[in-house]
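Novice: here are the coordinates; sequence isn't available:
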């Protein structure tokens, strides 16, 4: 009976019910969209304050800005290395399996009106604009819009200033710490609605796009999900082992968050819970506060895999022959454009459109070919991004010797010295 009351069972059941409901009643299924959107909005409502409190407490608590710079530098170095590898990994697999070969699509016959908005948005998706957007117009504007990197920047500056106040800043630091605990309690309350949110999101996806829409592009979906699976097993798994983490136990411990992300197709839906559970598992507050929010913009392994596979697939489907130099250029462009693929609705599609715009050999209008199944790849992108960011936190924590393995064992085994659910 306890199993049926668990959140992961309820979320799993809601996903199945949502799929069946959307398939049997597609019109009603599309009307369930507000349920999923409302749950994600509730979570986003609390992300900004939690990031602020966590980072301020972490930085002011350790009082060493050199360490903040060192941690941030290590995190960005890791992000760049892993995402670069994910880009090459995606392009290697799509070249081997060739999911688009033989489709012989004439781009002029495609209805590009469905992707016109994304192509237009891509024109303003530049690297310079991305970095300028890190600086908020006002502090309130950053929190009002929920811009993670803007909140991150302000939080670092605020924490730095508070640390310089010394003992005078201690009372304020304690208040912020207490407030953060309240915010995490709010997250626990909101998460009780996760089954409702995942049901609405899945019912809408199946109702709006239909399972039948998958058949024509099944090979593309298979290639993408196989790439994500192999990347996690071959690359992220060994990295986790190096950090002292049993990868499969890690997946088991975060199964509730993974199910919620799969159901809502949004990794942001569990960002606060990931921060809370990583801290409980032994990663220091300062490491969690810096790595997770930054990773949501700079460590997008799943999105990187999607971008290379989708770009080369469209070239194959439209019989566009790409030279080695052109493929290398695609990777170079994606190394820059993929860093802004977060926090924006349809961001992966926008980044793909921006990349194709810089590669005139692949027609942007070909995006219409994968528009109908893009939603079904969103889950894979979000799941891979989430898993990668969690492991990245453990890696940086180990580099800084701020990973408490004893605490991890106790928490992961529900307070008992049992090896059944340990992560190490």
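Specialist: Okay, I see it. Only a predicted model underlies this, so the values are computations on that prediction, with no experimental measurement involved.
Novice: for the rest of this, base every contact and every neighbour count on C-alpha atoms.
Specialist: Fine.
Novice: quick one, helices of the stretch 51-200 of the chain?
Specialist: Listed in chain order, the helices of the stretch 51-200 of the chain (DSSP state H, counting those that start in this stretch) span 65-97, 116-122, 127-132, 139-145, 148-164, 170-191, 194-209.
Novice: deepest of the ones you listed, which one?
Specialist: Greatest average neighbour count among these goes to helix 194-209 (a mean of 27), per mean count of other Cα atoms under 10 Å.
Novice: buried residues in whichever helix or strand comes after that helix?
Specialist: Later in the chain than helix 194-209, the nearest helix or strand by DSSP states H and E is helix 218-231. Applying a neighbour-count criterion of 16 or more other Cα atoms under 10 Å, one finds 220, 221, 223, 224, 225, 227, 228, 229, 231 buried in helix 218-231.
Novice: quick one, helix 218-231 and helix 65-97 angle?
Specialist: If you take axes from the mean of the first three to the mean of the last three Cα atoms, to 10 degrees, helix 218-231 sits at 140 degrees to helix 65-97.
Novice: name the residues that touch helix 218-231?
Specialist: If you take Cα atoms under 8 Å, 6 or more residues apart in numbering as the criterion, helix 218-231 is touched by 86, 89-90, 93-94, 97, 99-100, 214, 302, 305-306, 309, 313, 376-377, 380-381, 384.
Novice: cool, and stretch 266-277?
Specialist: Contacts of stretch 266-277 with the rest of the structure, by Cα under 8 Å, 6+ apart, involve 39-40, 43-44, 46-47, 50, 184, 187, 257, 260-261, 288-289, 292, 378-379, 382-383, 385-386, 390.
Novice: and that stretch, how far apart are its ends?
Specialist: With Cα to Cα, to the nearest Å as the measure, stretch 266-277 spans 18 Å from end to end.
Novice: what about the contacts of stretch 266-277, which are in strands?
Specialist: In strands, defined here by DSSP state E, there are no members of these.
Novice: filter those down to the ones in helices?
Specialist: Judged by DSSP state H, helices contain the following of the contacts of stretch 266-277: 39-40, 43-44, 46-47, 50, 184, 187, 257, 260-261, 288-289, 292, 378-379, 382-383, 385-386, 390.
Novice: buried residues in stretch 10-19, which are they?
Specialist: Buried residues in stretch 10-19, defined by neighbour count with 16+ other Cα under 10 Å: 10, 11, 12, 14, 15, 16, 17, 18, 19.
Novice: now, which of the residues you listed sits nearest residue 152?
Specialist: Taking Cα to Cα as the measure, residue 152 sits nearest to residue 11 out of those, at 30.4 Å.
Novice: touching, the closest one and residue 260? I think so.
Specialist: Yes. Using Cα atoms under 8 Å, residue 11 is in contact with residue 260, at 6.5 Å.
Novice: need the overlap of contacts for those two.
Specialist: Counting by Cα under 8 Å, 6+ apart, the residues touching both residue 11 and residue 260 are 194, 195, 198.
Novice: next one for the comparison:
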């Protein structure tokens, strides 16, 4: 019994649960000094995670692709990740549209007084967004935390390295592997502070619950988004795992530390180091797949974001007098999918992107200020579901890659 208890307290999950419980108590006490301490520790922990997140993305993709040896092998792995990313994101947007039409949150509310269009709102189109992916300086994406630009740099460098002679490529691969190992060693040290970070996140979250007021007029809107996310997380993704012969419960338990960080940090990028470690150490995902799939998924696999963008844009637009035909509603599935793929996994990323889309449509965005307190809660759920989707895609890709390798070895024998 003593040995079992000693083994339990050495497990990181035990201390995370203890930290969360203490955080609930501290949040309910609502002592200003403790609140300030929790805010400071939470901000410090998020900064430390963001400090290593962009180097992890760059060097993990670079070292993994350089080790593949040819473009064909890299294309197969990347193709699988992108295929399941698009599949799950389209399904998420479709579920969101279906629930929006069933619950009809905009129909149950009165139209607010007419407001002037947001004339000064940024009118950024997708062409400009695509141009912004290509940085003017190599260091700019790392300094500003531009995740998708970091991924772009890693991919073009990898393609260039794969085209040079094998001798030089192998030397670079060893170099990048060593740098990546050093970055992950630093990450392991940061992750030892995870219980302190969870305590800080839970404390500030419980305090904020007493300050946010979700109005009755937003109840259907809130329910629509939450239901869409829960259906995606608890039905669609587990079903996809089961079809591939994987255990959803086992994968959920293995990824629990990463899901906890994503939930309270409200950032899938901040949870990236924890997610990669959990997938490799707790689920046995191959290092090659985890180091390639998670950085790519963190950048483009935003299931929950697609649902939020679709529901929010339709909700705010309809409240401002706009109407949509059946064809236009279906088109919004594609628009929300594209927007989610282009969204960075940072706090409030979906909210800002939805606001930009509304401004581009010349829809008054004053209502987004009313939605903001609700989004503080939605953002936490979305971040966790995005990381859960990343884990599901990664595990499926790992299973298919392993099966392909076994079939190749069998045919060679």
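Specialist: Ah, there it is. Here the structure is a predicted model, which is why all the values come from computation and not from measurement.
Novice: before we move on, the earlier item: the buried residues of helix 218-231 of the first structure into JSON lines, with extra columns for distance to residue 248 of the first structure?
Specialist: Putting those into JSON lines (distance: Cα to Cα, whole Å) gives the following:
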{"residue": "220", "distance to residue 248 of the first structure": "27"}
{"residue": "221", "distance to residue 248 of the first structure": "24"}
{"residue": "223", "distance to residue 248 of the first structure": "23"}
{"residue": "224", "distance to residue 248 of the first structure": "21"}
{"residue": "225", "distance to residue 248 of the first structure": "18"}
{"residue": "227", "distance to residue 248 of the first structure": "18"}
{"residue": "228", "distance to residue 248 of the first structure": "15"}
{"residue": "229", "distance to residue 248 of the first structure": "13"}
{"residue": "231", "distance to residue 248 of the first structure": "14"}
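Novice: out of those, what pair is the most spread apart?
Specialist: Using Cα to Cα, the pair of the buried residues of helix 218-231 of the first structure lying farthest apart is 220 and 231, separated by 16.4 Å.
Novice: just to revisit the earlier point, now render the helices of the stretch 51-200 of the first structure as TSV, adding distance to residue 337 of the first structure.
Specialist: Listed next are the helices of the stretch 51-200 of the first structure as TSV, based on distance: least, Cα to Cα, whole Å:
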stretch	distance to residue 337 of the first structure
helix 65-97	12
helix 116-122	10
helix 127-132	6
helix 139-145	21
helix 148-164	16
helix 170-191	32
helix 194-209	27
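Novice: for residue 343 of the first structure, which of those helices is the nearest?
Specialist: Nearest of the helices of the stretch 51-200 of the first structure (Cα to Cα): helix 148-164, 7.7 Å.
Novice: ok, the residue lying closest to residue 237 of the first structure once chain neighbours are set aside - how many residues close by?
Specialist: With sequence-adjacent residues excluded and distances taken as Cα to Cα, 6 or more residues apart in numbering, residue 237 of the first structure is closest to residue 247, at 5.6 Å. Number of residues near residue 247 of the first structure (other Cα atoms under 10 Å) recorded here: 22.
Novice: please tell me how far residue 247 of the first structure sits from residue 302 of the first structure.
Specialist: Noted for residue 247 of the first structure: a distance of 17 Å to residue 302 of the first structure, by Cα to Cα.
Novice: coming back round to it: tell me the buried residues within the contacts of stretch 266-277 of the first structure.
Specialist: Buried members of the contacts of stretch 266-277 of the first structure, counted by 16+ other Cα under 10 Å: 39-40, 43-44, 46-47, 50, 184, 187, 257, 260-261, 288-289, 292, 378-379, 382-383, 385-386, 390.
Novice: in a markdown table, list the buried residues of stretch 10-19 of the first structure along with distance to residue 321 of the first structure and secondary structure.
Specialist: Shown next, in a markdown table, are those (distance: Cα to Cα, whole Å; DSSP: H, G, I helix; E, B strand; the rest coil):
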| residue | distance to residue 321 of the first structure | secondary structure |
| --- | --- | --- |
| 10 | 48 | helix |
| 11 | 44 | helix |
| 12 | 43 | helix |
| 14 | 44 | helix |
| 15 | 40 | helix |
| 16 | 41 | helix |
| 17 | 44 | helix |
| 18 | 41 | helix |
| 19 | 38 | helix |
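Novice: ok, those vs residue 365 of the first structure, which is closest?
Specialist: Set against residue 365 of the first structure, the nearest of those by Cα to Cα is residue 19 (30.2 Å).
Novice: just checking, the closest one touches residue 202?
Specialist: Yes. Proximity of residue 19 of the first structure to residue 202 meets the contact threshold set by Cα under 8 Å, at 5.7 Å.
Novice: pull out the buried positions in stretch 238-246 of the second structure.
Specialist: By neighbour count, and taking 16+ other Cα under 10 Å as the criterion, the buried residues in stretch 238-246 of the second structure are 238, 239, 240, 241, 246.
Novice: nearest residue to residue 295 of the first structure other than its sequence neighbours?
Specialist: Nearest non-adjacent residue to residue 295 of the first structure, counting by Cα to Cα, 6+ apart: residue 389, 5.9 Å away.
Novice: ok, the residue mapped onto that neighbour from the second structure - contacts?
Specialist: Counting by TM-score structural alignment, residue 389 of the first structure lines up with residue 390 in the second structure. Contact analysis of residue 390 of the second structure by Cα under 8 Å, 6+ apart lists 293, 294, 297, 298, 301.
Novice: map the first one onto the first structure.
Specialist: Aligned counterpart of residue 293 of the second structure in the first structure: residue 291 (TM-score structural alignment).
Novice: and that match, how far is that from residue 401 of the first structure?
Specialist: Residue 291 of the first structure sits 15 Å away from residue 401 of the first structure, going by Cα to Cα.
Novice: more neighbours: which of these two?
Specialist: Ranked by neighbour count (other Cα under 10 Å), residue 291 of the first structure and residue 401 place residue 291 first, with 27 against 11.
Novice: and for the nearest residue to that one once chain neighbours are set aside, the neighbour number?
Specialist: Distance criterion Cα to Cα, 6+ apart; nearest residue to residue 291 of the first structure, sequence neighbours excluded, is residue 393 at 5.9 Å. Each residue near residue 393 of the first structure was counted by other Cα under 10 Å, and the total is 26.
Novice: farthest pair within the buried residues of stretch 10-19 of the first structure?
Specialist: So, these by Cα to Cα: farthest apart are 10 and 19, at 14.3 Å.
Novice: now flag whichever of the contacts of residue 390 of the second structure is closest to residue 208 of the second structure.
Specialist: For the contacts of residue 390 of the second structure, the residue nearest residue 208 of the second structure by Cα to Cα is residue 298; the value is 26.8 Å.
Novice: right, I'll leave it there.
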